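Asker: kindly return the folded structure for what I paste below:
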Amino acid sequence: MHELLNRAAFLRGAGVGAAGLAATSILGARAEAEEATETAVHPNIRLIREYYQAYASGDLRALERFFAPDIRWTIPGHHPLSGTKTGVAEVLAFFRELGRAGFRAETFFLAADGDWVVDLHRGWSTTPAGLDITWALAFRITGRKIVEAVNFAADQHAADAFFWQHYPLAPLPDRLAHR
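Answerer: Coordinates of the predicted model:
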């Protein structure tokens, strides 16, 4: 309390009114709480934050260290990129395709419970611009590796339309696997 009174006296002396004093006190308390909370962050949230930093770098090799060898990454929808990708090579191929459209992500919520992390983020394309929606991801983490990720789109119809427009299928017979 003594520290708060000293801060108030200093700010009044600097010409800060009651509203500014309240805002400064709240912001100071928030910063202190965030600093204290950061030391107690769930290790899987830290891992996902690091993953998003690597994703933002655009370096696909930097992502490899986050993935279990048998990772399963599920993309919702009815479009050329949808479905479950299995293994690091398939997941990286998916991210390579997202990179063609300049996809970016801005995380605004992360929560962890046991092996699961839930993420909400803004995901948008830049080249071409055209898709800008909220996505939710559920990450399952084992041994500091992502073993499973499931995407959920806030506007699946917009995502389907965007991916169909910008990722057309190859003509027959080239799109069929030859066995």
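Asker: drop to CA atoms for contacts and neighbour counts, all remaining ones
Answerer: Fine.
Asker: strands along this structure, start to end?
Answerer: Along the chain, counting by DSSP state E, strands occupy 67-75, 83-86, 104-113, 116-126, 129-142, 145-153.
Asker: who's in contact with the longest one?
Answerer: Taking contacts as CA atoms under 8 Å, 6 or more residues apart in numbering, the residues outside strand 129-142 that touch it are 44, 101, 115-125, 146-155, 158-159, 162.
Asker: let's see this one next, to set against the first:
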Amino acid sequence: MTTKEVVTAYSVALSQGDIPTAFSHFSPDARWHQPGNHRLSGTKNGLDEIGKMLGEMMEITNGSLVVNPTGDLMSNGNFVSFPVRFSGKNGEKTIDMNGVDLFEVVNEKIVQVWLFSEDQDAEDIFWS
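Answerer: Prediction:
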């Protein structure tokens, strides 16, 4: 699989709610860099921490968190850039903004993920 194919397979599985298949595309010691200054921010190490964070996100949003691609994946060596739009509801708070997810793929496994959002301050308020 190419780096783009790995990220595409992960994204498709995630969009279908197939978490085991989505996580099968990660290295067991993957790192997820969640930006911002809120309770979910920081680097998550390994699938347990990543899974816990994603589970908390779904719990906070009562399952309303949606991430949709907004453009083509672009690759440069081991890196894949994935433009997205994410939205969700947290009580009375809502979020709907663009972002970029950057994946590092090594030996056909995702080893690191960095997220970027167009308005980090608004995202911090949403997750607070």
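Asker: so after superposing, what's the score?
Answerer: Here the TM-score for the pair of chains, by TM-score structural alignment, normalised by the length of structure 2, is 0.88; 123 aligned residues with a CA RMSD of 1.6 Å.
Asker: hmm, back to that, closest one to L21 of structure 1 among the strands of structure 1?
Answerer: Nearest to L21 of structure 1, of all these, is strand 104-113, at 27.9 Å by CA to CA.
Asker: thinking again about what came up before, figure out which of the strands of structure 1 is closest to E3 of structure 1.
Answerer: E3 of structure 1 lies closest, by CA to CA, to one member of these: strand 104-113, at 32.0 Å.
Asker: please identify the buried residues of that closest one?
Answerer: Residues R104, A105, T107, L110, A112 are the ones in strand 104-113 of structure 1 that count as buried (16 or more other CA atoms under 10 Å).
Asker: could you do stretch 80-87 of structure 1 as well?
Answerer: The neighbour-count check on stretch 80-87 of structure 1 (16+ other CA under 10 Å) flags L81, S82, T84, K85, T86, G87 as buried.
Asker: between its first and last residues, what's the separation in that stretch?
Answerer: Across stretch 80-87 of structure 1, the terminal residues are separated by 18 Å (CA to CA, to the nearest Å).
Asker: state the distance from the closest residue to A30 of structure 2 other than its chain neighbours to D48 of structure 2.
Answerer: In space, and not counting its chain neighbours, A30 of structure 2 is closest to V111: 4.3 Å by CA to CA, 6 or more residues apart in numbering. Separation of V111 of structure 2 from D48 of structure 2 (CA to CA): 14 Å.
Asker: before we move on, what about L73 of structure 2?
Answerer: The gap separating L73 of structure 2 from D48 of structure 2 is 27 Å, by CA to CA.
Asker: and the helix ranked longest in structure 2, how far out from the chain's middle?
Answerer: Assignment by DSSP state H gives helix 46-60 as the longest helix of structure 2. Chain-centre distance of helix 46-60 of structure 2: 10 Å, with CA atoms, centre = their mean, to the nearest Å.
Asker: same for the lengthiest helix in structure 1, what does it pack against?
Answerer: Taking DSSP H as the criterion, structure 1 has its longest helix at helix 18-38. The contact analysis (3 or more CA pairs under 8 Å, 6 or more residues apart in numbering; DSSP states H and E) places helix 18-38 of structure 1 against helix 2-13.
Asker: the helix it packs on to helix 18-38, inter-axis angle?
Answerer: Between the axes of helix 2-13 of structure 1 and helix 18-38, defined by axes from the mean of the first three to the mean of the last three CA atoms, to 10 degrees, the angle is 140 degrees.
Asker: grab the most central residue of structure 1 for me.
Answerer: T107 (4.5 Å; CA atoms, centre = their mean).
Asker: counterpart of that residue over in structure 2?
Answerer: Superposed on structure 2 with TM-score structural alignment, T107 of structure 1 falls opposite P69.
Asker: tell me who's in contact with that match.
Answerer: F82, P83, V84, R85.
Asker: ok, back up a step: which of V111 and D48 of structure 2 has more neighbours?
Answerer: Between V111 of structure 2 and D48, V111 has the larger neighbour count (other CA atoms under 10 Å), namely 20 against 12.
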